[in-house]
Every structure is written in structure tokens, then in C-alpha cells.
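# This is a predicted model, with the sequence first.
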Amino acid sequence: MKSGVTHVKQVNADPSAIGLFGLAMVTLVASSQKLGWTDGVSFVVPWAIFLGASAQLLASLKDFKHNNTFGATAFGAYAFFWYSVALSWLTQLGVFGAQAAAAVDAKQLGFAFLGYLIFTLYMTIGAMETHKVLFIIFVLIDFLFIGLTFSTFGINEHFFHNLAAYSELILSIFSFYASAAAVLNTHFGKTFLPVGRPFGIFK
């Protein structure tokens, strides 16, 4: 080059596969507890911290390098959700002392779920311009937070608990599929697992 300047292009792999795998794993384990297939949350905590939180945080940081505001925000926000949930469970289990456990007010968690419901609703609009599988994942997260919010506030608790539980299980299945598609479609250089085109409404 005449200017003597060399431009180096840094190529980063798509981080969505590991982020979606983390989401799939934590929702599978957590839904097993909500559905009554397993008991307690002691063994859900490690999966919440490492898969639900850390894997999605990694994906978020990589998406920032891709200049992908939507992906970075989504993975980052849900990563910190799972860190917060894990700490809430640890508090409830008495890890931070009996006084902290005794002072727990579940309604505070209800307001946190409500905040994430609001966040997920507008992210669902954004997901319409990604692909249809991701859009379905966000719709399922909407239902998950609707169930968590109402059940935590004690409103028709049984119905909304079940809504959250089954939404979370189905969410896990779709997240596994989306993760597999992200890996295999890139690996084979073709559409091995279809994810559906964007709706094309806003773009």
C-alpha cells in the first residue's frame, strides 16, 4: 500500500451458539424443579451461574465486538438475570446468614420479574428481524416471565407457576435447536437446520 498502512481484519466466530446452549441448559435444569421432577434449587445454582449467566455473558461480550447491539444486550441482560437469581436462591438457602434468609420478601423478586418482562417484550419486537426460531424463543421467555411475575405476586399462583414451568421447558428445547443450528449451519456452510427468515416488517 502506498500509505504504508496495513489493515488487519480480525474475524470472530459467532458467539450465539454458546449463549443459546447456556440458555438451553439452565432452563432445562430449572424447569425440572418447577415441574416437580426434581427437588430444591441447590443443584440448580451452579448451572445458573456457569451456563445461564457466564456462558451468556461470554456471548454478550463477543457480540459487542461484532457491533451486534441486539445480541450483546440480550445475552448480557439475561446473563445478569441468572447471576441475580442464583444469588437470590443462595440468600434464601441461608448462605449469607439466617437473618438475610428470614428477611426475604418474594414480592421484590416479583418486581424484578416484571422488569424483565418489560425488557423481553421490546426485545421480542427486535427478534422479529433476526429469525423465526429466535422470535419463538423470545415469545416463550415472555410467557415465562408472565408466569413468574404473577405466581410470585400470588395471583392465580398454581396456573401461572405451571405456565412458567412449561414455557421454560419448551424454551429449553427451542434453545437447543437454535444453538445446534448456529453451530452446524456455520460448520457445514449451508442451511443444515432451518431457522426461518425474518418477518421483514420493520426492515
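All right, it came through fine. Residues are numbered from 1 along each chain as shown.

# C-alpha from now on. contacts and neighbour counts both.
Fine.

# isn't G52 right next to M25, touching?
Yes: when contacts are counted by Cα atoms under 8 Å, G52 is listed as touching M25 (7.3 Å).

# More neighbours: which of these two?
A count of neighbours by other Cα atoms under 10 Å puts G52 above the other of G52 and M25, at 30 against 20.

# before we move on, what SS does that one have?
Secondary structure, DSSP: H, G, I helix; E, B strand; the rest coil: G52 is helix.

# Provide a list of residues in contact with it.
Going by Cα atoms under 8 Å, 6 or more residues apart in numbering, G52 touches 22-23, 25-27, 78-79, 82-83.

# Kindly indicate which of these lies nearest K65.
Using Cα to Cα, A79 comes nearest to K65 of those, at 17.1 Å.

# Assess the claim that the closest one and A59 are in contact.
No: counting by Cα under 8 Å, A79 does not reach A59; the two are 9.3 Å apart.

# Take this one as well and set it beside the first:
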Amino acid sequence: MATNTEHNAVNSAVNGDTSTHAQDFEKATRGMSHEEKTAAQNAARFGYGPLAHMRTNLDATLPAFGGEFQPGLYRGVEKRKFANPAPLGLCAFALTTFVLSLINLGTRNIKVPAIVISLAFGYGGLVQLLAGMWEMAVGNTFGATALSSYGGFWISFAIILTPGGFEIEATITEQQSTKALFDCLGFYLMGWFIFTFLLLICTLKSTVAFFLLFFTLDLAFLMLGCSYLVLENGAPHTGLTRAGGAFGILAAFLAWYNALAGIADTSNSFFIVPVLHFPWSEKGRAARTEDKTDSSV
């Protein structure tokens, strides 16, 4: 096991001259076990941990990583002035989705989603929108688009749920009918289903957890959208609503998982959250090439 002295040596190596980082890397990790050294190296590839800046090639690209909300190869930010905003946005999305999905599942017979209004405005909406703006600052187009859009989703959804807010529900019901209101909500959710599908396509070369996050979220939007378009006794379809809630719960936990992957490193956690890359991704192809090289030696 590495001692505190060895840990401090790692941090000292980080602050050294970039031309000597390769030598300092070996020196700083000399007292670590194989598992600890591997974990530190993995954390460093994602821009975190005590070895985060110990790269001699400043133009090197890093593999897709859900903790950074990066679906493809991206360039690491040396001596970044901004923290990683992705975990904040993911957590804001996860908690708000978790609460709403429990209600959609009919947990403890709760059917009125009024409690979600506060979360949707304050956490899932405002905080996630801010995280999306900060993703722009670190140069992550995908993260900025996704987090800002879902922040906007929660704010707009909270406006719809707010009693007497913009009188959206009352206007549609009075001027047309309750069925027209349900149809409009179905259109609204199907639009988010299409948007999420577009993002889903962009995660096909990333990690399994990152892909599954958008896959389950997309199915949640689809089920909930269909529940308003396929009514049951004049009300949203119960089975489809519960199916949407189930997929929403999965999406929430996957969002938390990706957030933890972006937060945990060897300086604050006893373990590094595993991220499994697809075999056809850049990381997967590189691993296969390395295995073939090792087997041929």
C-alpha cells in the first residue's frame, strides 16, 4: 500500500518540469502496488487524481468517458481552470428524474407530482442548465448541448406543472378538451424522445454505462409520451406510465453512476468506478491491438 509520503511525492511530480514527467512518473509510483498504480494511471487518463497532469504529450486525446460527459475522443485540459461540471449536471438530472419516476411508478400510491416542481426549477432545471453552460467553457459541445437542453426540459416541465403558472393546462382544457391536453403532453414528450435518440446515436462509440444512460432515458420518454397518446378510460395509460417510471429509475441510477465515475479518484476514494468501453470504440480497438501485440511476442 502507498504511504502518505509516496502520495505527496506524486503531487510533487505533478508540479515538476513537463520534460521530466516520464521519469517522475516512475519515481512517484515506485512504492505503489500494481493495483494502486493501475488505478492512478486510469484516473490520470481522465484528468483526475494525483497523476492527472503527468502526460508528456499535451496534444494526446483521451478515450470516451461518461464522467466527463464525453462520448468520443477528447483532448485533456492541462492545468484546467474549471472543475469538471459533468458530475454536477448528471446529479441534478438523476435526483429530479428519480423522484418523478417513483411517482410515475405509483410508489406508496402517490400520484400527484407537485413535489417535483421545486426540484425541476431549482436542481434539475437551474443547476443542470448552469452545468451545461460550464461545459461550454471547457469545450465540451456534447455535454453543453445535453445538460443545457435537459435543464431546459425540467424548467419547462415545472412551468406546465405549476398550478396557475401560465395557465397552460387550463387554456387547452377550456378551449378544447382534456384529451387535447393529453395529446399536447404526448407531443411534448415525443419531441424529447426524438432529441434523446439523436444524443443516443452519439454515444455508440463511448462506454456501456454512458450509452445505457441515454438508452433507458429514451425509452422513458417513449413510454411516457405513448401513455398520453394511448389513453386508458380517458386518463394516461397506467401500464405505459409505470414502464416510463421504471426506465426513468434506471436512467437516474446510471446518471449517478457516470457522475461517480467523474468524481471518484485515488485521492478521495478507495476504488475507481469501472467504465467498460465498447469493443468497436477507439479504446476498445486499442486494447485489442495491444492484446494481439502481447500474444505475438
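Okay, I see it. Note that the structure is a prediction, hence the values are computed from the model and not measured.

# if we can go back for a sec, tell me which of A79 and A59 of the first structure has more neighbours.
A79 (28 against 24).

# Setting aside sequence neighbours, what's the nearest residue to the aligned partner of the more buried one in the second structure?
Structural alignment (TM-score structural alignment) places A79 of the first structure against G151 in the second structure. Nearest residue to G151 of the second structure, sequence neighbours excluded (Cα to Cα, 6 or more residues apart in numbering): G125, at 4.1 Å.

# quick one: what's aligned to that neighbour in the first structure?
So, by TM-score structural alignment, G125 of the second structure is matched to A53.

# List the buried residues for the lengthiest helix in the first structure?
Scanning the first structure for the longest helix, with DSSP state H as the assignment, gives helix 157-188. Across helix 157-188 of the first structure, burial judged by 16 or more other Cα atoms under 10 Å covers 157, 160-172, 174-185.

# so how far is stretch 20-34 of the first structure off the chain centroid?
9 Å (Cα atoms, centre = their mean, to the nearest Å).

# Equivalent analysis for stretch 111-125 of the first structure, please.
That offset, for stretch 111-125 of the first structure, works out to 12 Å (Cα atoms, centre = their mean).

# how about that stretch, which residues of the second structure does it hit?
The aligned range for stretch 111-125 of the first structure is 187-201, by TM-score structural alignment.

# Contacts only, for E168 of the first structure.
27-28, 30-31, 140-141, 144.

# Of those residues, just say which sits nearest to T120 of the first structure.
I141 (7.1 Å).

# What residue in the second structure is paired with that closest one?
Using TM-score structural alignment, I141 of the first structure lines up with L217 in the second structure.

# what's the neighbour count on its match?
Neighbours of L217 of the second structure using other Cα under 10 Å come to 27.

# That one: which element?
helix 208-229 (DSSP states H and E).

# Check which helices and strands the helix or strand encompassing A40 of the second structure sits against.
Assigning secondary structure by DSSP H and E places A40 of the second structure in helix 34-45. Taking 3 or more Cα pairs under 8 Å, 6 or more residues apart in numbering; DSSP states H and E as contact, there are no helices or strands that helix 34-45 of the second structure lies on.

# Excluding chain neighbours, what is closest to G126 of the first structure?
G126 of the first structure's closest residue in space is F70 (Cα to Cα, 6+ apart), at 7.4 Å.
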